[in-house]
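# okay, structure incoming, though there's no sequence with it:
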């Protein structure tokens, strides 16, 4: 049963409202002025509020202003009652956050239509929000377990090595100590990166449902895209000891994406290009401008078996398993590209080599 709070100083009008609403099986609580009404909002937690404007002590505008300042009450549907139909009064109420107006005198049908319409709209918004939250929760819990496995295995391996050293009588070499330290250091770095990626992933999933924030983000520009890509490729190739394998052919452009986000996209894709290709085989990085679109191609020899599910994910298939298969990094890269109105796609070229294509809008 939906609960309605009626705030009205005229006793006859107040009781008339109560009678009509109770006849429709609403639960009704009432207050004769704004001060009492605000107290009842917090105590009774109504589903909708019907409030007169002209009242002693605290008028309807004051009630609405107070409720709008509290995050616990600012989403409750609010209908004003007024004896005036002046456009300035209507505009003032709407600017404060009122959902609807009823001008006295009003009919029973007008009252019930206004109440039911606002309740239905509120329920629809709540239902959509609840669905979004459920989808977000499902999305967020998918990638964590597999991402943790590799560093946890390294920590367990290091612990086992220490245990073996402790249970033997032989002397321990510096190389053995260094090997254990390297395992622990690698695991710590992986977990730190995972935490950073997980935080960013949560932020991006929230942003993906915020059109206003997306609009602001799409005003960002990366003015030296080719230079940024080249720096990342050279640094990653050096770390992976693949400097001799890379081939570069990059066209400079101003791309419609923030520098930090383009950097993140490229870092994740370059990491995986080296991961999914064998040392000694070429990895090419090409970029060009076509029809106001900046296209980045990453081409790699596919001489060993590559996980088919990984590539299906890049093409939008088996999305429910994508995070577990490919990790947070690629999920972040894809979401970032999508936010900036781009696409990530995998395919093969004529000679059988694998190729990832990223498209982003650019400034001509």
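Sure thing, it's come through. These figures come from a predicted structure and were not determined experimentally.

# going by C-alpha atoms from here, please, whenever you check contacts or count neighbours.
Will do.

# those helices in the chain, which residues are they?
11-23, 34-44, 60-68, 87-96, 108-141, 144-166, 174-207, 211-217, 225-239, 259-275, 308-314, 322-326, 328-339 (DSSP state H).

# got the contact list for the fourth one?
In this case it means helix 87-96. With Cα atoms under 8 Å, 6 or more residues apart in numbering as the test, helix 87-96 has contacts from 61, 64-65, 68, 80, 100-101.

# for ChimeraX, what selects the buried ones among those?
To isolate the buried ones among those in ChimeraX, judged by 16 or more other Cα atoms under 10 Å, type:
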select :61,64,68,80,100,101
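
# what two of the contacts of helix 87-96 are the furthest from one another?
Farthest pair in the contacts of helix 87-96 (Cα to Cα) is 68 and 101. Separation: 17.0 Å.

# ok, residue 172 touching residue 165?
Yes: under the criterion of Cα atoms under 8 Å, residue 172 makes contact with residue 165 at 6.9 Å.

# between the two, which one's more packed in?
Between residue 172 and residue 165, residue 165 has the larger neighbour count (other Cα atoms under 10 Å), namely 16 against 11.

# tell me the contacts of that one?
With contact taken as Cα under 8 Å, 6+ apart, residue 165 is in contact with residue 172.

# thinking again about what came up before, would you turn the helices of the chain into TSV with distance to residue 289?
Shown next, in TSV, are the helices of the chain (distance: least, Cα to Cα, whole Å):
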stretch	distance to residue 289
helix 11-23	64
helix 34-44	58
helix 60-68	49
helix 87-96	46
helix 108-141	34
helix 144-166	35
helix 174-207	27
helix 211-217	22
helix 225-239	11
helix 259-275	16
helix 308-314	22
helix 322-326	29
helix 328-339	16
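
# okay, one more to line up with it:
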């Protein structure tokens, strides 16, 4: 299918000549006589490339470019200026706005064709790379979801079938134990589903999003009792006891309680999941000026320094070496929530296999 090009030019002769030449070279061409008509046409039928004059009455070329780049559906379209201005300052300004190239009038048809083909080829490579990334991400999601959903579902169905088919053969203790395992599997499945939904929301979170205030406002009082409750929640979901030491200074943090609980839950879950059996998990909280640092340390798998910069949704480190639960969303969720609330996330892993994950969040006065 031939590429479609939109030519925005107020000079009739130039507009018609450029359009005719492009059609002769196999392109589909739409034209607009001014900037406003050009933007309207681009919104109606997004082109593969835009050629635009700069000096036009009404909306000039720079304003057209700003409008195009500000529209999410059009922002990636290659944009070439057609201009009689040769001032380097003017060209730099256009490039800062996101222009891909300049063609100075008068230009030859060959130069025009080379510039267009070069930009279209670059855009084709960009799209191919994006498709490859999407395919890779899709495969990661499929691989992780198949295991992560089926494992707790199999547990739920397996124990439910045993109870339904052999109920009278089990004593009360066995029945309670199986019901408890159904509960544990249900909690794990719910958490997996909740995390996928939350990550989808956080990835598109901007100040204009209707849910933005829910993720960026609120207060939380932290103390030892509060942290102990969160540890017990993780214990119930993982169905195992966690050896812990909790030493946190009381404080009021500038983050909503639900969001803070999500952060702590993910960090505790990771610490318990990747700790050596029966090893200690240390939880410390300290006021540092206007910020509060919460650190969770565990002895277990070494976290490589290069892994920190590669954190991403559905990315699990050491998946080939270790069997592990989850989608690899926990740290990405924590990072997003911490950043939305003006905080920072750091991870330090020592040679003795102690790993400490710390979040720093703003403190707000108790009376605020």
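Looks like it arrived, so ask away. Just so you know, these numbers come straight off a predicted model, no measurement behind them.

# let me see the TM-score of these two.
The TM-score (TM-score structural alignment, normalised by the length of the first structure) is 0.62; 313 aligned residues with a Cα RMSD of 4.8 Å.

# out of the helices of the first structure, which gets nearest to residue 290 of the first structure?
Residue 290 of the first structure sits nearest to helix 225-239 of all those, at 14.8 Å, using Cα to Cα.

# what number of residues lie near the nearest residue to residue 178 of the second structure once chain neighbours are set aside?
Distances taken as Cα to Cα, 6 or more residues apart in numbering place residue 159 nearest to residue 178 of the second structure, at 5.9 Å, with adjacent residues excluded. Counted with other Cα under 10 Å, the neighbours of residue 159 of the second structure add up to 18.

# who touches residue 159 of the second structure in this structure?
Residues in contact with residue 159 of the second structure (Cα under 8 Å, 6+ apart) are 178-179, 181-182.

# can you put those residues in CSV and add distance to residue 217 of the second structure and neighbour count?
Shown next, in CSV, are the contacts of residue 159 of the second structure (distance: Cα to Cα, whole Å; neighbours: other Cα atoms under 10 Å):
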residue, distance to residue 217 of the second structure, neighbour count
178, 41, 19
179, 39, 16
181, 37, 19
182, 36, 21
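
# from those residues, which two are the most distant?
Across these, the longest distance by Cα to Cα is 6.3 Å; it joins 178 and 182.

# how many neighbouring residues does residue 187 of the second structure have?
By other Cα under 10 Å, the residues close to residue 187 of the second structure number 16.

# separation between the closest residue to residue 287 of the second structure other than its chain neighbours and residue 346 of the second structure?
Nearest residue to residue 287 of the second structure in three dimensions, chain neighbours excluded: residue 293, at 6.4 Å (Cα to Cα, 6+ apart). To residue 346 of the second structure, residue 293 of the second structure is 10 Å away according to Cα to Cα, to the nearest Å.

# more crowded one of the two?
For residue 293 of the second structure versus residue 346, the count of surrounding residues by other Cα under 10 Å is larger for residue 293: 20 against 12.

# alignment lookup: that one to the first structure.
When the first structure is aligned by TM-score structural alignment, the residue opposite residue 293 of the second structure is residue 295.

# of the contacts of helix 87-96 of the first structure, closest to residue 219 of the first structure?
When those are ranked by distance to residue 219 of the first structure (Cα to Cα), residue 68 comes first, at 30.8 Å.

# wait, the match of residue 293 of the second structure sits on residue 362?
No: using Cα under 8 Å, residue 295 of the first structure makes no contact with residue 362, being 9.4 Å away.

# overlap in contacts of these two?
Contact criterion Cα under 8 Å, 6+ apart; residues shared by residue 295 of the first structure and residue 362: residue 289.

# the longest strand along the first structure versus helix 328-339: what angle between them?
If you go by DSSP state E, the first structure has its longest strand at strand 354-363. If you take axes from the mean of the first three to the mean of the last three Cα atoms, to 10 degrees, strand 354-363 of the first structure sits at 40 degrees to helix 328-339.

# what does strand 354-363 of the first structure rub up against?
By Cα under 8 Å, 6+ apart, the list of residues contacting strand 354-363 of the first structure reads 253-257, 289, 292-302, 337, 340-349.

# same question, stretch 174-184 of the second structure
With Cα under 8 Å, 6+ apart, stretch 174-184 of the second structure has contacts from 155-156, 159-160, 163, 167, 236-239.

# if any of those residues are buried, give me the ChimeraX selection for them.
A single ChimeraX command selects the buried members of the contacts of stretch 174-184 of the second structure (16+ other Cα under 10 Å):
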select :155,156,159,160,163,237,238
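
# need the contact list for residue 100 of the first structure.
78-80, 94, 114.

# check residue 64 of the first structure too.
78, 96-98.

# looking at the second structure now, which of those residues still hold up?
Among those, the contacts conserved in the second structure (both residues aligned by TM-score structural alignment, their matches' Cα atoms under 8 Å) are 96-97.

# the contacts of residue 64 of the first structure in strands, which ones?
Those of the contacts of residue 64 of the first structure lying in strands (DSSP E): residue 78.
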